[in-house]
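K.L.:
Let's see this in three dimensions:
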Amino acid sequence: MAAMLDGLDVALCVFDTEDRTLAWNRTFLRLFPEHEGHVHVGEPYADNLRRFYAGRLTAQERPQMDRYIAAGLERHRSQGQPFIFEHLGQRIQVSSLPLARLGRVRLWRVLSGPPDAPWPDATPAAGPSMEWLDQVPDGLMVCGADGVIQWCNESFLTLYGFDSRCVVRGLTLEAVYRLAWQQCGQAHDPVFREGLGTLAENMRFAGAPFELPMPRHRCFRVIARPGAQGSVFYAHVDISELKRQQRLLAEAEAAARESERQLRHKSALLEATLENMDQGVTLVNAEGVVELCNGRVSELLDLPAEVLANRPRLADMIAYQRQRGEFSDVSPEVQRYLSSPEQLQIPKVYERRLRSGRLIEVRSIAVRDGSMLRTYTDITERRHQEENIRYLASHDVLTGLLNRAMFMDRLVSEVAMARRTGIGCAVLYLDLDGFKPINDRHGHAVGDRALVWAAQRLRDVVRESDVVARLGGDEFVVLQRGLRPEDSTPALVRRLREAFGQPCHLGDLVVTLGFSVGTAACPGDAMDAEALLSQADRAMYADKARRRAGA
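P.N.:
Below is the predicted model of the structure:
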């Protein structure tokens, strides 16, 4: 094909889809000798254009070389009609066509005849017969071969802000363009300078449409067609609204992309948060289908992955757990709730112990769209800590016995029952004898072991229903509850003395601990808890005095 076109004096150059040179013929090098020895397969069309413009641009235009190249590339990619330009003293017509699955081919031919001969498809010269074109809404103008405006219609004057044809006749389009910007007081705008460059570049060609930026954010699309005796016919179309819509569309697309990016970011953040939460989370839609479920649910409830896969129904999850023996220890109220079809709409918080022994808090929250958010929290450790706190608040840390405050609560309750039922109770107030020398001579660690030994002896002797407490230091107290004749206080004191008569082994040290004791009975000695304890305390000191006197 290249050889055939050489025979027709038609230049050819073929480019791939990336605008890289694939092939050319001899006529191409004859019309454009600047490419001889430089063009090569794979050369970007931009490099081809750079050599082309290097010999055409003036010194003032060369700083804008990159813009000329960019515009040339755009013409190459979008050209749909032939246009004519001059090169090395010849008028050359160029066509460009896309090639399926290949790229694009460009063809050039030299137009015959003298330089001032009419161009192909010439338009009749401007004259009175063209005045009907004033009714056309687009701006129309005719320039001579020298680029000077010979005629324009009324729409052209309106577009560029002039009142009379006399103002623009005899001017070039560049001069008209400058005046339009100067009249608006915006000649300092960088957009104006860009527009001048665009105009200077595209006025070299007749046929390639271009966009011309105007003041006040307007934009004209300029289309040129060759006319008679080298004249050129120009149409100026106001595309400002189109550009505005394109700009708004681009902004909307950018905003949509940003919203999508933020949504992806938030979704990723939500997913990461859900998967790293200590709570199990499920979202159940209004139809009872589990739409969302994090991995913690499977861990807490010990559910196989296949049970949670493919968006199971909540009822199926509960049925699977029932088959494994779960929910057996929950209250009838919770059983009814789990079986109710309205559970999605009823907020509920309940606790249940799993087969593994863990204690789970289940919290259900109804969502406005009819769905339900259900969370699962392992509260085993929390309950253990709460129980430990309650224990520490009511027990002596060293001996494990009740402390004074808890003992007084038990004593108040027992005295109140004694007043109601007549069933008596008694208080034994004990103080260890010989404890202080052990503590002072052997240290607090040995003394603490002596207190623990004494507390264990008390536990071993009293009934299971009785209450033992450490009031502080080496003072202990016993509450005998529901006294019967066979549960007399003196008998308990005798058993305690027998127990304390055994050797107390404190590591390498063996000692014998005794105690002084005072007792008070309800209702015989007092009918008030504080009074009862005070009575036993006084009786203990009296016993201690007698023991010292006897010693």
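K.L.:
going forward, measure contacts between C-alpha atoms and count neighbours the same way
P.N.:
Fine.
K.L.:
now the strands for the stretch 351-500 of the chain?
P.N.:
For the stretch 351-500 of the chain, the strands defined by DSSP state E, counting those that start in this stretch cover 359-366, 372-378, 425-433, 467-472, 475-480.
K.L.:
can you give me how far the last one is from the chain middle?
P.N.:
With C-alpha atoms, centre = their mean, to the nearest Å as the basis, strand 475-480 stands 62 Å off its chain's centre.
K.L.:
ok, now the longest one?
P.N.:
Computed by C-alpha atoms, centre = their mean, the chain-centroid distance of strand 425-433 equals 67 Å.
K.L.:
Proceed likewise with the subsequent sequence, for comparison:
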Amino acid sequence: MKLSRYLHDSLDALGIGACEYDADMRAVGWNSTFLQFFPEDEGVIYVGEPYGDNLLRFYHGRLAPEELPDIERHVAEGVARHENQTQPFEFIHHGRRLRASSLRAPDGGRVRMWQRLDVESHAETAPELVLPLIDALPFIPDGATILDARESVLAANDAFRRLYDLPRGSPVVGRTLNEIIAWCWRGASPAGAWRAAISNGLRYDGVPFEVELPGQRWLRLIARHSTGGLSFFTHADITVAKRQQMELLEAQEALRRANAALAELAETDGLTGLANRRRFVAGLAEAVALPQPLSLMMIDVDHFKTINDRFGHLVGDACLRAIAEVVAGQVRPASALVARIGGEEFGIVLGGMRLETAHDMAIAIRRSLALMPWHTLHADLSGVTVSIGLCGGEGPLDGTNLHARADEALYVAKRNGRDRIEISSLPGAPLCIAG
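P.N.:
A predicted model of the protein is given here:
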């Protein structure tokens, strides 16, 4: 997405500032009027600049020193407005009242446009402007307040008092919304999270924002500014909708966790807790595609059928669990994948590991198995050994060929007497055999 120079010039002629952003919220282009409205961007904004960085510069020039600790919150809310805006809103910047609009492009990007409106004076509010608004307050079903240019309440209706649980007769006029909400939270303040929300709400006309109150209650506020520096706020209780939204999010998260658990079960061997054959095949395919050293270790338990026939399947299963624990304990790299492929066969994908290191690991596995107190599983079980086949190379590799060569080395170990390690090289390299 990129507007033509002609369209940029046309928008300049109409006095409309424009800036384009791609689907990743990075600047693509802008016109001269944009730089007139936002002189802080002159010579600083660049093609590819993240929208969040642009907002950071915008707020650094607007926020008072005491508001700067909340600048990240302001930026996050601004990014959310950029992503979700469907209606124009208004604000004042460098003395200009601007109406901001946003259009989504087919490719997912956005064009933001700013039109200058008549500048309204922030002089003392004239009584003839305030009185009609005050007269209208009782007829508004939601909470409503009128604020002066100093952001103090000039008037409020009864619905406003009820929403904020203000006792009848308690002072409202002359107080700021910050002070009223702080009173609501007396002794249980959530670190003033509402302050940044109100500060932002006072700047943008027509942009809803939320304020949390004690007892898990939420209000949605919308500000409108009028002549003479007046602000008109509506306050609506959205507690039910907010709780439903939170319940929906919690349900979605629970569903995500359940699906993740099911996916984990689908790729986990029920007996040993290791990855199963399905995960092994997928993990090997991922590993061989990477430009890195890679070793594959195949392990088979020697004479396992005899163990099952002589001592029973319960002892056989206990042997497999013990072997799985030893193997997993000796395989340290986080990038390794240890799996029970089926029956008495195990596979280990060792991403980033060369054959020499994998061979040392195979030796450690055999030593650990030799030290196992097998007699604790059955008094007549004196020991359990394994045969190991290794193969490896520098990725990317052919996974099928790598697996076949490691299996070939394993069968060589079986033929050569079992309880040993064999290494098979990929085509073009000499075969190395180690006991």
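K.L.:
TM-score for this pair?
P.N.:
Overlay of the two chains. TM-score (TM-score structural alignment, normalised by the length of structure 2): 0.56; 273 aligned residues with a C-alpha RMSD of 3.2 Å.
K.L.:
hang on, the earlier thing: would CSV of the strands of the stretch 351-500 of structure 1 with mean neighbour count and distance to Val94 of structure 1 be doable?
P.N.:
Formatted as CSV, the strands of the stretch 351-500 of structure 1 follow (neighbours: other C-alpha atoms under 10 Å; distance: least, C-alpha to C-alpha, whole Å):
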stretch, mean neighbour count, distance to Val94 of structure 1
strand 359-366, 18, 72
strand 372-378, 20, 69
strand 425-433, 24, 121
strand 467-472, 21, 111
strand 475-480, 24, 116
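K.L.:
mean per-residue distance, the host helix or strand of Leu248 of structure 2 to structure 1?
P.N.:
Per DSSP states H and E, Leu248 of structure 2 falls inside helix 239-266. Helix 239-266 of structure 2, aligned to structure 1 and superposed, deviates on average by 2.3 Å (mean C-alpha distance after the TM-score superposition for structure 1).
K.L.:
Same list (the strands of the stretch 351-500 of structure 1) but as a markdown table, adding distance to Ala250 of structure 1.
P.N.:
Output for the strands of the stretch 351-500 of structure 1, formatted as a markdown table (distance: least, C-alpha to C-alpha, whole Å):
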| stretch | distance to Ala250 of structure 1 |
| --- | --- |
| strand 359-366 | 41 |
| strand 372-378 | 39 |
| strand 425-433 | 90 |
| strand 467-472 | 81 |
| strand 475-480 | 86 |
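K.L.:
Among those, which comes closest to Ser267 of structure 1?
P.N.:
Ser267 of structure 1 sits nearest to strand 372-378 of all the strands of the stretch 351-500 of structure 1, at 17.5 Å, using C-alpha to C-alpha.
K.L.:
So for Leu212 of structure 1, which of the strands of the stretch 351-500 of structure 1 sits nearest?
P.N.:
Closest to Leu212 of structure 1 of these is strand 372-378 (C-alpha to C-alpha; 58.6 Å).
K.L.:
which secondary structure elements does the closest one contact?
P.N.:
On a contact count with 3 or more C-alpha pairs under 8 Å, 6 or more residues apart in numbering; DSSP states H and E, strand 372-378 of structure 1 meets strand 280-284, helix 295-301, strand 359-366.
K.L.:
Pretty sure Phe232 of structure 2 sits against Leu221.
P.N.:
No - using C-alpha atoms under 8 Å, Phe232 of structure 2 is not in contact with Leu221, being 10.2 Å away.
K.L.:
equivalent range in structure 2 for stretch 414-434 of structure 1?
P.N.:
Using TM-score structural alignment, none of the residues of structure 2 align to stretch 414-434 of structure 1.
K.L.:
Just checking the distance from that stretch to the centre of its chain.
P.N.:
Here stretch 414-434 of structure 1 is found 65 Å from its chain centre; the criterion is C-alpha atoms, centre = their mean.
K.L.:
Check stretch 264-283 of structure 1 too.
P.N.:
Centre-to-centre, stretch 264-283 of structure 1 and its host chain are 9 Å apart (C-alpha atoms, centre = their mean).
K.L.:
start to end distance for it?
P.N.:
20 Å (C-alpha to C-alpha, to the nearest Å).
K.L.:
what does stretch 167-177 of structure 1 give?
P.N.:
For stretch 167-177 of structure 1, the separation between the terminal residues is 13 Å (C-alpha to C-alpha).
K.L.:
Would you check the span in structure 2 matched by that stretch?
P.N.:
Stretch 167-177 of structure 1 corresponds to residues 171-181 of structure 2 when matched by TM-score structural alignment.
K.L.:
And that stretch, what's buried?
P.N.:
The neighbour-count check on stretch 171-181 of structure 2 (16 or more other C-alpha atoms under 10 Å) flags Val172, Thr176, Leu177, Asn178, Ile180, Ile181 as buried.
K.L.:
Map Arg374 of structure 1 onto structure 2.
P.N.:
Taking TM-score structural alignment, Arg374 of structure 1 has no aligned residue in structure 2.
K.L.:
Next up, the contacts around Arg374 of structure 1.
P.N.:
For Arg374 of structure 1, the contact set (C-alpha atoms under 8 Å, 6 or more residues apart in numbering) comprises Val281, Thr282, Leu283, Val284, Val362, Arg363, Ser364, Ile365.
K.L.:
Ile360 of structure 1 versus the third one, what's the distance?
P.N.:
Noted for Leu283 of structure 1: a distance of 18 Å to Ile360 of structure 1, by C-alpha to C-alpha.
K.L.:
what's the counterpart of Ala370 of structure 2 in structure 1?
P.N.:
Checking TM-score structural alignment: Ala370 of structure 2 goes with nothing.
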